[in-house]
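Participant: How does the following fold in three dimensions:
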Amino acid sequence: MSDDDDQTRHEFRDAVNMSPAELEKWLETDESKEVGQKEGGGESTGHRSGRRIVDILRTNKGDLTESDVSHMRKVVGYVSRHLAQRPSGDITETAWRYSLMNWGHDPAKK
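Facilitator: Model (predicted):
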């Protein structure tokens, strides 16, 4: 991995605050499946990304592909943009939170 890839890996680890097991469990919920942009009525982009994130989290650093690193950059960008759009009030049961969780980040997690 290049230095830039190492930076991406660190940013990804900061952005994704859910463990692979937590994310897998979340992706099985109705709330997870109901949010996000769906292509042709199928699985949402975020839900598909969540499954990919689980795989990336379980991959050894040396085994990450360029495609994995590219997806990690996409995740960092998504999480960063959406955190900046935090709604006011209680976010516990909001589509905003659920969407972020599909991307591996639970903004309610302490």
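
Participant: Only C-alpha atoms from now on, for both contacts and neighbour counts.
Facilitator: Fine.

Participant: Now do the SS call for residue 97.
Facilitator: Here residue 97 is recorded as helix under DSSP: H, G, I helix; E, B strand; the rest coil.

Participant: mind listing what it touches?
Facilitator: 91, 106-108 (Cα atoms under 8 Å, 6 or more residues apart in numbering).

Participant: redo that, cut-off 10 Å
Facilitator: Taking Cα atoms under 10 Å, 6 or more residues apart in numbering as the criterion, residue 97 is in contact with 32, 35, 82-83, 86-87, 91, 103, 105-108.

Participant: any idea how far it lies from residue 21?
Facilitator: Remark: distance between residue 97 and residue 21 (Cα to Cα, to the nearest Å) = 18 Å.

Participant: to compare against the first, here's another:
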Amino acid sequence: MTDALELDALWQEFHRVVNMTSQELAAWLRVSEAGETAEPLPDEAGTPVGQHVLAILQKRRTDLTDDDVRVMYDVVDTVSERVDPENEPEPEQTRQRHRLMTIGHDPLKG
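Facilitator: Presented below is the predicted three-dimensional model:
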């Protein structure tokens, strides 16, 4: 596992880039997975990574596993690669926005 200082920095960065609450993310995962005829069970909706992010948001830092830490690094890296802080996201970039929202980052949120 990572040392305490590195884990603290990761925890803060993860919660900075994951700007959706656990309730917002859970609702988004259900909506994004809903089909024309059925909606998935709440704890089965969304991608595995989206579900893992949701689980991390509901944990205390002291309860993190090595797998949680790996997912946190992946999410921070993904958001950092796909979001340009210099340019405001365009609302018409719907597909990109929705992909980021499945991991808890809404680029249109302030």
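
Participant: average offset between the strand or helix carrying residue 55 of structure 2 and structure 1?
Facilitator: Residue 55 of structure 2 is part of helix 48-57 when elements are defined by DSSP states H and E. Using mean Cα distance after the TM-score superposition for structure 1, helix 48-57 of structure 2 ends up 0.8 Å from its aligned counterpart in structure 1, as a mean over the superposed pairs.

Participant: With structure 1 overlaid, how far apart is the next helix or strand after that helix on average?
Facilitator: As assigned by DSSP H and E, the chain's next helix or strand after helix 48-57 of structure 2 is helix 66-82. Following superposition, helix 66-82 of structure 2 is found to deviate from structure 1 by 0.7 Å on average (mean Cα distance after the TM-score superposition for structure 1).

Participant: Give me the contact list for helix 66-82 of structure 2.
Facilitator: Applying Cα under 10 Å, 6+ apart, the contact partners of helix 66-82 of structure 2 are 1-2, 7, 10-11, 13-18, 49-50, 52-53, 55-56, 59, 61, 65, 96-97, 100-101, 103-107.

Participant: Same question for stretch 20-36 of structure 1.
Facilitator: Identification of contacts with stretch 20-36 of structure 1 by Cα under 10 Å, 6+ apart yields 16-19, 42-48, 50-51, 53-58, 93-106.

Participant: go again using 8 Å as the cut-off
Facilitator: Under the criterion Cα under 8 Å, 6+ apart, residues 43-47, 50-51, 53-55, 57-58, 95, 98-99, 101-102, 104 lie in contact with stretch 20-36 of structure 1.
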